[in-house]
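Q: This is the structure alone, sequence omitted:
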């Protein structure tokens, strides 16, 4: 169950990063709403990370949380923010995914 909580926490990490990107691209009330979304997503992500670390080793949990967030944010950047999808960028995203899977595989 704590692994699922950690995955959801990582997805909320990507959401708060996405909200920051959207806040930078908007103005006025819309920007403020994105910043509120950032704060809500940040809070949820941190609380879920805290819950996950009650049963999972902090080093593994933090690395996985960061990896899940980084991979998801990079994919969102490519799909939503039209960031480049070069071979090397996709290659290193794939190595991040392999690292997250590997951490899960070797963790007890």
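A: That came in fine, so what should we check first? What you see is a predicted model, and the numbers here were worked out from it, not measured in a lab.
Q: Please count neighbours and contacts with C-alpha atoms only from this point.
A: OK.
Q: Show me what counts as buried in the strand or helix carrying residue 40.
A: Using DSSP states H and E, residue 40 sits within helix 28-52. Judged by neighbour count (16 or more other C-alpha atoms under 10 Å), helix 28-52 contains these buried residues: 31, 33-38, 41-46, 48-50, 52.
Q: For that helix, which helices and strands make contact with it?
A: Packing contacts for helix 28-52, counted by 3 or more C-alpha pairs under 8 Å, 6 or more residues apart in numbering; DSSP states H and E, involve helix 2-25, helix 58-79.
Q: Now tabulate the ones you listed in JSON lines and tack on mean neighbour count and distance to residue 101.
A: Shown next, in JSON lines, are those (neighbours: other C-alpha atoms under 10 Å; distance: least, C-alpha to C-alpha, whole Å):
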{"stretch": "helix 2-25", "mean neighbour count": "21", "distance to residue 101": "12"}
{"stretch": "helix 58-79", "mean neighbour count": "19", "distance to residue 101": "9"}
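Q: Structure two is appended below for comparative analysis:
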């Protein structure tokens, strides 16, 4: 879960640089981890489009990264499609880690 968390935090801080994402406050990191656990409704450690959208909404409410901007401009599908490299309808830990590199 820690690797998934780092990758998600890096993504959700986009378009901030990876360095800026890594300097998130501990409180935001904790809240992001809680939001991720809540959004992953079935606990499979992969996010469906609905779960991903829920994560963005939760993070937007908590003012984490650029999630509010993504939601405000309706770019959830674009963000999801950028991450779902194999187009299987799930954002996996491996896809998030690839994004974080």
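A: Arrived safely, thanks for sending. Just so it is clear, the model here is predicted, and its values are computed rather than measured.
Q: TM-score for this pair?
A: Once superposed, the chains reach a TM-score of 0.27 (TM-score structural alignment, normalised by the length of structure 2), with 52 aligned residues with a C-alpha RMSD of 4.6 Å.
Q: so which of the helices and strands packed on helix 28-52 of structure 1 comes closest to residue 99 of structure 1?
A: helix 58-79 (8.0 Å; C-alpha to C-alpha).
Q: how distant is that closest one from the center of its chain?
A: From the chain centre to the centre of helix 58-79 of structure 1 is a distance of 4 Å (C-alpha atoms, centre = their mean, to the nearest Å).
Q: Would you enumerate the residues in contact with the residue nearest to residue 62 of structure 1 when sequence neighbours are not counted?
A: If the residues on either side of it in the chain are set aside, residue 62 of structure 1 comes closest to residue 49, at 7.8 Å by C-alpha to C-alpha, 6 or more residues apart in numbering. Residues in contact with residue 49 of structure 1 (C-alpha atoms under 8 Å, 6 or more residues apart in numbering) are 5-6, 9, 61-62, 65.
Q: Can you report how many residues neighbour residue 93 of structure 1?
A: 18 (other C-alpha atoms under 10 Å).
Q: what's the angle from the one helix or strand it maps to to helix 58-79?
A: Using DSSP H and E, residue 93 of structure 1 falls within helix 87-106. Per axes from the mean of the first three to the mean of the last three C-alpha atoms, to 10 degrees, the angle that helix 87-106 of structure 1 makes with helix 58-79 is 150 degrees.
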